[in-house]
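Student: all I have is the shape, not the residue letters:
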């Protein structure tokens, strides 16, 4: 042993140099050596193994590599590194990447055959796991398999970990997940991690990374995922600020371009969330307004669910001033509301009076466009096909036209309800007349259509 140590420069050579020729047994005592015999063995190995010896590590068995990793982590700090450790890690990851290591047990499924090594690595501390996973990512090991292992590791280590250790595990796990392909883990997994860290004191930096990961997959989430309880000091039931940050993270992840289909899914999710939180009497108008305005107008094809949420909120918060109501209602696009929603909105006393006027103007515009289209069709058919029809039918047509012409936009808000009823009656009459025309067209003999000559193929199609 003394010959081996004395062959290296430094204190060992000076200590043993003049004793090299003595034949008697030599004993060397190290008092209070850190980590005892195992520590000395590792230190001696770090100084005494040459490159040729390190090359032999690649021929070690899987179990020998695991034992060596365990010994390294017990003796080296997180910031420590050694040539031996790097060589062992390289061999371990190489085996995982090539899948040449045979499973120690007989596996019946492909998934088990690939992931059998999960349990073997659970004994490693999180700092060493960080090194293994980062090296595995650089070797293009399947990202989905890595994310499954991280979840398995977190569940296993949490059984005995202290709060401080749990924070460390989650922070490293979040960092590693951010390096993986977004399709390699589910939105459900991320929200599960969010629930875990909500009770831990992880850094704000790592919370931000996690929320950005969730935001990138927000279109895959469900309403149950978003209903995260808020802290007691905030007062309201659900964590509205979290949802606002997730939606903004969705836009940041998509940069300047987000697929319309993904945007529609997020809009539908936000509308469902709005309906859920609208009944919270502690939710402030500013927070609710921020929620209804967090998405652009083109994110929604219909504003009916948004109107429903606002209606519920105004019902619960009856004492709001007109300015706050207008701020909330500014998110509504009346052109994207159905006829029933417009009718309800115009008669709803909870909404500001100015909203009712705007709704009436929008409804009037829709009716005028509809009336022009129907009148054009009626005139065309009256001059070509229905010239020989009965006087009663002509009188019915004239009644519809006269009734429609009576509609006029009043300047006073108190007449809105009466005028809206008149518009609904007019639409009903026009639809009824359209049905009559369709029936009559179907009853026209082919001989009469043929008498129209080439103009027959230009007959307009009504009420398709």
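Tutor: Here it is on my side, so go on. This structure is a prediction, so every number in the text was calculated from the model and none was measured. Numbering: from 1, shown residues only.
Student: please make it C-alpha for all contacts and neighbour counts, starting now.
Tutor: Noted.
Student: state the distance from residue 279 to residue 290.
Tutor: The spacing between residue 279 and residue 290, counted by CA to CA, to the nearest Å, is 16 Å.
Student: these two: who's more crowded?
Tutor: Taking neighbours as other CA atoms under 10 Å, residue 279 and residue 290 compare with residue 279 leading, 19 against 16.
Student: enumerate every residue touching the more buried one.
Tutor: Neighbouring residues of residue 279 by CA atoms under 8 Å, 6 or more residues apart in numbering: 312-313, 316.
Student: which residues sit in contact with the residue nearest to residue 253 when sequence neighbours are not counted?
Tutor: Leaving aside its chain neighbours, residue 253 sits nearest to residue 216 (5.6 Å; criterion: CA to CA, 6 or more residues apart in numbering). Each residue near residue 216 by CA under 8 Å, 6+ apart is listed here: 182, 249-250, 253-254.
Student: same question, residue 147
Tutor: Taking CA under 8 Å, 6+ apart as the test, what residue 147 contacts is 177, 180, 184-185.
Student: before we move on, what about residue 214?
Tutor: 187, 190-191, 246, 249.
Student: and the lengthiest helix in the chain, which residues are buried?
Tutor: Of all the segments of type helix in the chain, defined by DSSP state H, the longest one is helix 353-384. Residues of helix 353-384 classed as buried: 353, 355-357, 359-360, 363-364, 367, 371, 374-375, 377-378, 381 (neighbour count, 16 or more other CA atoms under 10 Å).
Student: also this one, for the comparison:
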């Protein structure tokens, strides 16, 4: 139950645009500042003394309730304002135990800092108290807490941005929805620029992956720049948007487009071109536009013809599109392309840019405000790019034809000057046929087109003759080869016949050898048989052996 105050101590304060009926004794019991003021001068007008209190009417009401003994409801939204007001009023523990400042600080530490959503809510509601909150260190605590949570889970910033891909619409990370019970779609992109930029700078210093930071920056641009009708934007919002563009460019392109210091992620070309359009329309600083032009030039091969259609601010006085800006972008591309070609080649990039220039040339050729000098300069750039890639000049001829159709008031000398960029020798046959019958072209160009047609016709006839001669030569060579193959086959047949003949002779010789072998064997057996009979006769007469040979002969002789 709140204590009752004496009627003599009641005062009416006018603070923050509202009136409050308060008890100054109860205020002094909780606030050392008010107590000191009343001690020095009990009749002091507190409305004047407290005119610079860093609070709004809602915060003053919370302070008044607390001083009068009522319970106060601290929330993430009012925690920072209450701490700032309590600090201003010196509502410290040394003046009164369990005072408001300590109670709010404890709530801030326990309920706000550990929660992603509560941190962002607290930051959003401290915009009008930035100086006081920063002085008390509250902003640094919130920023450090947010950065720590992002380092642990970078997807709190949204889906990562891949090189050159357009970011999808922001979808809160499921992890945040699951573990943060008070989740209400709070995101960094909901913060105003003066709070958002320091957080991003801290994320970069803490080496959070660049693809997550770039994705969040692109979403921030869509939230704060690319929404609403820009034609009805008030002047104060125009200034705010200009500051936003310049800050986003600083954060997306921290290197300033310097050579050899590429950004951590390739920002999609549509985002860069859209930022450039806003930078031009809002008259951003020259440094801001230069950074964008340099970044776009380094990845110009990723752009589309529509991206280059940057409206000119002085359209009523001159050209419809900002050709000077496109010229600077092309210059940046050629500088980066020369370096890339020296390192690892880049022919495909140059081909895409050559096609892009031709499309842009065709678009500006239909603009009645396009000067001949401007058109000629871009046509020469396109011709140089087409020559380097070996492409035809049909696109340049088409743009010249459109320009002549749109600017019929041109003099003969102007048409002659314009058509110098047309190189008939590098046009296709279809384009040459069209040029030969084009009444808008100067006679010189028509004659040149006819000459090139005749020249190409001669070359075609000559090449066909050469092809016919070569074909006939190949046929003759093929016939000679066939004849040689036939002769080789005949020789092979003769060799095979001779081999077969020799084989038959060998077989006959083998047969004769076999017969002779059998005859020799039979004669040998007969001879052995005769020798064995004679030995038997000698045995019977006892003349076996060589020693008894003479004796045997002697016995026979005696019988005679």
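Tutor: It's in. Since the model is a prediction, treat every value here as computed from it, not as a measurement.
Student: superposing both, give me the TM-score.
Tutor: Scored by TM-score structural alignment, normalised by the length of the first structure, the superposition of the two chains gives a TM-score of 0.63; 361 aligned residues with a CA RMSD of 4.4 Å.
Student: filter the contacts of residue 216 of the first structure down to just the ones in helices.
Tutor: Reading helices off those with DSSP H, I get 249-250, 253-254.
Student: the stretch 301-450 of the first structure: strands as residue ranges?
Tutor: In the stretch 301-450 of the first structure, no segments count as strands under DSSP state E, counting those that start in this stretch.
Student: which stretches of it form helices?
Tutor: 304-316, 322-329, 339-346, 353-384, 391-405, 416-443, 446-450 (DSSP state H, counting those that start in this stretch).
Student: with distance to residue 53 of the first structure as added columns, please give the ones you listed in JSON lines.
Tutor: JSON lines is the format used below for these (distance: least, CA to CA, whole Å):
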{"stretch": "helix 304-316", "distance to residue 53 of the first structure": "70"}
{"stretch": "helix 322-329", "distance to residue 53 of the first structure": "73"}
{"stretch": "helix 339-346", "distance to residue 53 of the first structure": "80"}
{"stretch": "helix 353-384", "distance to residue 53 of the first structure": "83"}
{"stretch": "helix 391-405", "distance to residue 53 of the first structure": "99"}
{"stretch": "helix 416-443", "distance to residue 53 of the first structure": "92"}
{"stretch": "helix 446-450", "distance to residue 53 of the first structure": "100"}
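Student: quick check: the aligned residue for residue 504 of the second structure in the first structure?
Tutor: By TM-score structural alignment, residue 504 of the second structure lines up with nothing in the first structure.
Student: got the contact list for residue 504 of the second structure?
Tutor: Residue 504 of the second structure neighbours (CA under 8 Å, 6+ apart): none.
Student: at 10 Å instead, please
Tutor: 498, 510 (CA atoms under 10 Å, 6 or more residues apart in numbering).
Student: sorry, back to before: now distance to residue 428 of the first structure and secondary structure too, for the contacts of residue 214 of the first structure, in TSV please.
Tutor: Formatted as TSV, these follow (distance: CA to CA, whole Å; DSSP: H, G, I helix; E, B strand; the rest coil):
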residue	distance to residue 428 of the first structure	secondary structure
187	47	helix
190	51	helix
191	49	helix
246	45	helix
249	46	helix
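Student: out of those, which comes closest to residue 446 of the first structure?
Tutor: residue 187 (61.5 Å; CA to CA).
Student: aligned partner of that closest one in the second structure?
Tutor: Per TM-score structural alignment, residue 187 of the first structure is aligned with residue 269.
Student: look up how far residue 556 of the second structure lies from the residue lying closest to that match once chain neighbours are set aside.
Tutor: Closest residue to residue 269 of the second structure apart from its sequence neighbours, by CA to CA, 6+ apart: residue 303 at 5.8 Å. Between residue 303 of the second structure and residue 556 of the second structure the computed distance is 141 Å (CA to CA).
Student: now do the same for residue 138 of the first structure: its match in the second structure.
Tutor: Matched by TM-score structural alignment, residue 138 of the first structure corresponds to residue 205 in the second structure.
Student: out of the helices of the stretch 301-450 of the first structure, which is closest to residue 164 of the first structure?
Tutor: For residue 164 of the first structure, the closest of the helices of the stretch 301-450 of the first structure is helix 304-316, at 41.8 Å, according to CA to CA.
Student: how about the closest one, aligned to which bit of the second structure?
Tutor: Under TM-score structural alignment, helix 304-316 of the first structure corresponds to residues 394-406 of the second structure.
Student: for that stretch, which positions count as buried?
Tutor: 394-404.
Student: and residue 516 of the second structure, what pairs with it in the first structure?
Tutor: Residue 516 of the second structure is assigned no aligned equivalent in the first structure, the criterion being TM-score structural alignment.
Student: what helix or strand is residue 516 of the second structure on?
Tutor: For residue 516 of the second structure, the host element (DSSP states H and E) is helix 443-540.
Student: same question for residue 240 of the second structure.
Tutor: Here residue 240 of the second structure is assigned to helix 235-252, by DSSP H and E.
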